[in-house]
Structures are given as C-alpha cells and as structure tokens.
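Asker: Generate coordinates for the sequence data below:
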Amino acid sequence: MVKLMELEWRKLKRKMILSELIIYWGILMFLPMFFIKMVSAEFGQSYSTIIQLMMSMQLGFVLFGASLINQVVIDEYKNKTISLSFGYPISRKKLVMAKALFISLFVFLCTIVSFLLSGVTTYLLDQAFHIINGQPTAEDITSYFSKMIVHSLIVTLISLIPLFFFGIWKRETIPTILCAIFLMQFQNFSFLLNVNLNTNIVNTVLCSLGVVSVYLSIKMVDRVGDI
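Answerer: As a prediction, the model looks like this:
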C-alpha cells in the first residue's frame, strides 16, 4: 500500500500542487488577524475566541482536497492513464484505496502544517501590534493543539465527500470543486438563512458522508470504474 501511495506522489503534478499549497498557507497565516481588523473585532476579545475563528477558516483545505481528487482520480480517467493502473496485477479496489489514503494523508498533514503556521503567525502579529486582548494561557495552547488534531481529521473526512459521486462515478472537475466550496461554506449558509445548527452534529454527519464516500469508491469501482 505504501508503494502504491508513493506511486501516486510521483504521478502528481507536484509543482502545481505545491504552488497551490503555498497560496493556501499564505492566506490562512494572515487571515485571522485580517478578519479581526477588517470584519469583526469581537473575535479579538481573547485567544479562546480567535481559536474558534481559526478552526472554521481551516475548512479551506476541503477545497484543496477537491483539487487532489481532480488530479489523482478525475484527470487519470480523462487522460486514460488510469487504464495502465488497472492493468497492474493488483485489484482495482486496492488501487482506489491507495488513492483515498494518499489524498487523506496529504490533506491531513497539510492542514496540520497550516494550523501551526497560522497559530505562530497570529501570535507574532499580536505581539507586534497588540490586536488580541490578553495573552494565551496554557489552557488556550492545550486547547489549540488538541483541536488542531481533531479538526484536521474532520477537514480530511469532509474533503473526501465528492470522491465517489463526482470522482469515481461522474468524473467531473467543476462539480467536484463546487461541492467542496459548498461543504466548506455550509455552516455560513446556515447562519445567513438564520438556521441554528449544532456544529458537532453537522461535523459528525459530514464526516460520516466522507467515510461512506470512500467505502462506496472502493466497493463500487469494479462497477462504475470502467473507462
């Protein structure tokens, strides 16, 4: 499985993906402070409030996951290069499992790095310009790191929701991107519509959909994965 994942890395358009990744990191490093200064100063009341803001901002990596699905799955179908992979003496299910694991691991690690960069940048900017009231407590730091792990996993699972329907089955790039945008903005839509949704329940449902999407991708690839 590790070798199959390494193969996915070698097939990836790495310059394009790394350039996209740098843009994501660059934006999310400075977005919390920009949001406080230009949109709502309420999030600058304490470090505990800005941590909640930063959690929601990292959902941007759901869109990055859609980009990976496009390259790792959809492009291979469209370019017919996946026929070579299906010609290996390895089951299609194992190949799709390797692709799903590769996307999951990539999104998870990149989200973790983004959390770290965003946290350090936010702290340094606050020390320089005194935007957030007070200083981070030990409880704030512990909370941030624990939520960083959990939320990175949540982002990873949500990013996999388009994998089966738009990736393996329909093989459509634009709908995959639109689905990711909707998912990352879902809670904002509920706010605009004045619908009160429990965040934990929403995340649980979305993560479950991500797991189901991966399961169906592996289970159904022999039926819907023909070129």
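Asker: When you work out contacts or count neighbours from here on, use the C-alpha atoms and nothing else.
Answerer: Will do.
Asker: the helices in this protein, which residues?
Answerer: In chain order, the chain shows helices spanning 2-11, 14-38, 47-57, 61-69, 75-78, 82-86, 92-129, 138-159, 173-184, 186-192, 199-224, with DSSP state H as the criterion.
Asker: Now for the spatially closest residue to residue 112 that is not a sequence neighbour: which residues touch it?
Answerer: In this structure, residue 112 finds its nearest non-sequential neighbour in residue 152, 6.2 Å apart by C-alpha to C-alpha, 6 or more residues apart in numbering. By C-alpha atoms under 8 Å, 6 or more residues apart in numbering, the contact list for residue 152 reads 108, 111, 112.
Asker: so what's the closest residue in space to residue 96 that isn't next to it in sequence up against?
Answerer: Setting aside the residues directly before and after it, residue 96 is nearest to residue 218 in space (C-alpha to C-alpha, 6+ apart), at 5.8 Å. Listed by C-alpha under 8 Å, 6+ apart, the contact set of residue 218 reads 92, 93, 94, 96, 97.
Asker: compare with the first, here's sequence two:
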Amino acid sequence: MMHLIRLELKKGGFTSYLWGSLLAYAIIACFIMVLYFTGNNLGAEGFQNYEDALNAINTFVLATFIIYASVLLSKLIINEFKDKTIHLLFAYPINRKKLILAKLSIVFFWTFVNVVLANLLIDVLFITINQIFGYVSGTLTITLLVHHAIYVLLQAFGAAGMSLLSLVLGLRKKSAAFTVATSIFIVMIVCSSNGNFNLASIIAVPLSLAVLGILITYLSFRNIDRVDVD
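Answerer: All right, here's what the predicted structure looks like:
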C-alpha cells in the first residue's frame, strides 16, 4: 500500500500542491489579519475573545481545504475515469481496491494534515500579533488551548471524510468542475456563518458527514474488482 502511495505522489507532482497549501495558509492568515485590524480600528464587529477568533480561523481553514481536497480528487480519480487512463492502471497486476484506496488515502491524510497544520500556524501567528496589539481581550488559558486542539483534530477528521462526498457525486458525472462545485456547495452549507454560528461548529455535523462520506465512497468502490469500468 505504501509503495502505491509513493508512486501516486511521484506521478502526481505533489510539490506544486505543497506550494498551493502554503499559499492557502498565507491567504487565510492575511484575511484573518484584515478582520482583526479592521474590526477593531474601523468600528466593525471584530473578534470578541480568543475562542471566537480561533473558531473563525478553523472555519476558514475547513472551507479552504475541503475545496482543495476536491481539486486533488479530480486530479487523482475523476480525470482518470473521464480520460479512461484508469483502464491502463487497472490492466496492471495490482488490486484495484488497493489502487483506489491509495489515491483516497493521499487525499484524506493530505486534508487532515493541512487542516491541523494550518490551524496551528495561523493560531500561533494570531496569538503573537494579539500579544503585541491586544485588540482581543480575555485570557488565553491552557484549558482553552487543549479544548481547541481536540476540537481541531475532530474537525480535521470531519473535513477529510466530508471531502469524499464531492468525489461520489463528481464521479457520476465524471466531471472535475462538478466535483469542485459540489465541494463549494457543501462548504456553503456547513461553514457559512449566521452571526457566530455555523453547522461546522456543532462537531457532530462534520463527523457525521465524514462517516457518510467514507461509507458512500466504500459502497461506490466495493465492487471495483468485479465490474467493468465505463
């Protein structure tokens, strides 16, 4: 399995996606800084406390990497079914399920790691900036950080599993555009805020969608060894 994953990483040219992730970190960080400074200097509604700020960062990170995952899924799976290059891969003496699982594992762990790492880096940046300017009041406690760390890990799993929902729908159309559009629709429903509330903040929602995404993906590929690929 690890050999297949390494081959997929080498074939996929994932260096460009690494740079893409770093760029996404920078854009999210800049957007958070804009909200931080304009919300307090221009009288707009800024972050009320540390918990509010950290949750906002997590929401932007989730939205970004759920959509990013759909791009990876399009490259690794959707386009291969669309262009029928998957026929060539299936012609090799490799278990089809293992091949698909290797591709899915890359996207799942890529999304999980990026959500965790982006939260970590941007949270540290935000806390450091606030230590200098002090616009966000309140005390940053160890208890808050521990609870937030657990929350982010659960959200990262939720985002990684949830991203698979766009694959299932995109595969029916064999369309990369439809896959990305589906992920954007999911983000709009789960991450859109009404005040300080969004569905993603209810941890059961992303976790349930993650389980649903994993289950539907399994059902979609469970017979891949025994059926002809269109």
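Asker: Please work out the TM-score for the two chains.
Answerer: After superposition, the two chains reach a TM-score of 0.86 (TM-score structural alignment, normalised by the length of the first structure), with 225 aligned residues with a C-alpha RMSD of 2.8 Å.
Asker: looking at the contacts of residue 218 of the first structure, which has the most residues close by?
Answerer: When neighbours are taken as other C-alpha atoms under 10 Å, the top entry among those is residue 96 (22 neighbours).
Asker: Any chance of CSV for the contacts of residue 218 of the first structure, columns distance to residue 46 of the first structure?
Answerer: Formatted as CSV, the entries for those read as follows, by distance: C-alpha to C-alpha, whole Å:
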residue, distance to residue 46 of the first structure
92, 51
93, 48
94, 47
96, 44
97, 43
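Asker: and of the helices of the first structure, who's closest to residue 165 of the first structure?
Answerer: For these, distance to residue 165 of the first structure was read as C-alpha to C-alpha. The smallest value, 7.6 Å, belongs to helix 199-224.
Asker: List the buried residues for the closest one?
Answerer: For helix 199-224 of the first structure, the buried set under the neighbour-count rule, 16 or more other C-alpha atoms under 10 Å, comprises 203, 206-207, 209-210, 212-215, 217-218, 220-221.
Asker: ok, so of the contacts of residue 218 of the first structure, who is nearest residue 42 of the first structure?
Answerer: Relative to residue 42 of the first structure, the closest of those is residue 97; by C-alpha to C-alpha it sits at 43.7 Å.
Asker: Quick check: closest non-adjacent residue to that closest one.
Answerer: If the residues on either side of it in the chain are set aside, residue 97 of the first structure comes closest to residue 218, at 6.1 Å by C-alpha to C-alpha, 6+ apart.
Asker: That neighbour pairs with which position in the second structure?
Answerer: Using TM-score structural alignment to pair residues, one finds that residue 218 of the first structure aligns to residue 221 in the second structure.
Asker: How about residue 97 of the first structure?
Answerer: If you follow residue 97 of the first structure across to the second structure using TM-score structural alignment, you land on residue 101.
Asker: Look up how far residue 219 of the second structure lies from that match.
Answerer: Residue 101 of the second structure sits 13 Å away from residue 219 of the second structure, going by C-alpha to C-alpha, to the nearest Å.
Asker: repeat for residue 117 of the second structure
Answerer: Taking C-alpha to C-alpha as the measure, residue 117 of the second structure falls 31 Å from residue 219 of the second structure.
Asker: Output the residue interval of the second structure matched by stretch 80-87 of the first structure.
Answerer: The alignment of stretch 80-87 of the first structure onto the second structure (TM-score structural alignment) covers residues 84-91.
Asker: starting at the chain centroid, how far to the matching stretch?
Answerer: Going by C-alpha atoms, centre = their mean, to the nearest Å, the spacing between the C-alpha centre of stretch 84-91 of the second structure and its chain's C-alpha centre is 28 Å.
Asker: hmm, who's touching it?
Answerer: Counting by C-alpha under 8 Å, 6+ apart, the neighbours of stretch 84-91 of the second structure from elsewhere in the structure are 80, 96, 229, 230.
Asker: quick one: what's aligned to residue 154 of the second structure in the first structure?
Answerer: Structural correspondence for residue 154 of the second structure with respect to the first structure (TM-score structural alignment): residue 150.
Asker: Its match - how many residues pack around it?
Answerer: With other C-alpha under 10 Å as criterion, residue 150 of the first structure counts 12.
Asker: Same check on the one 3 residues further on?
Answerer: The burial metric for residue 153 of the first structure, expressed as a neighbour count using other C-alpha under 10 Å, is 20.
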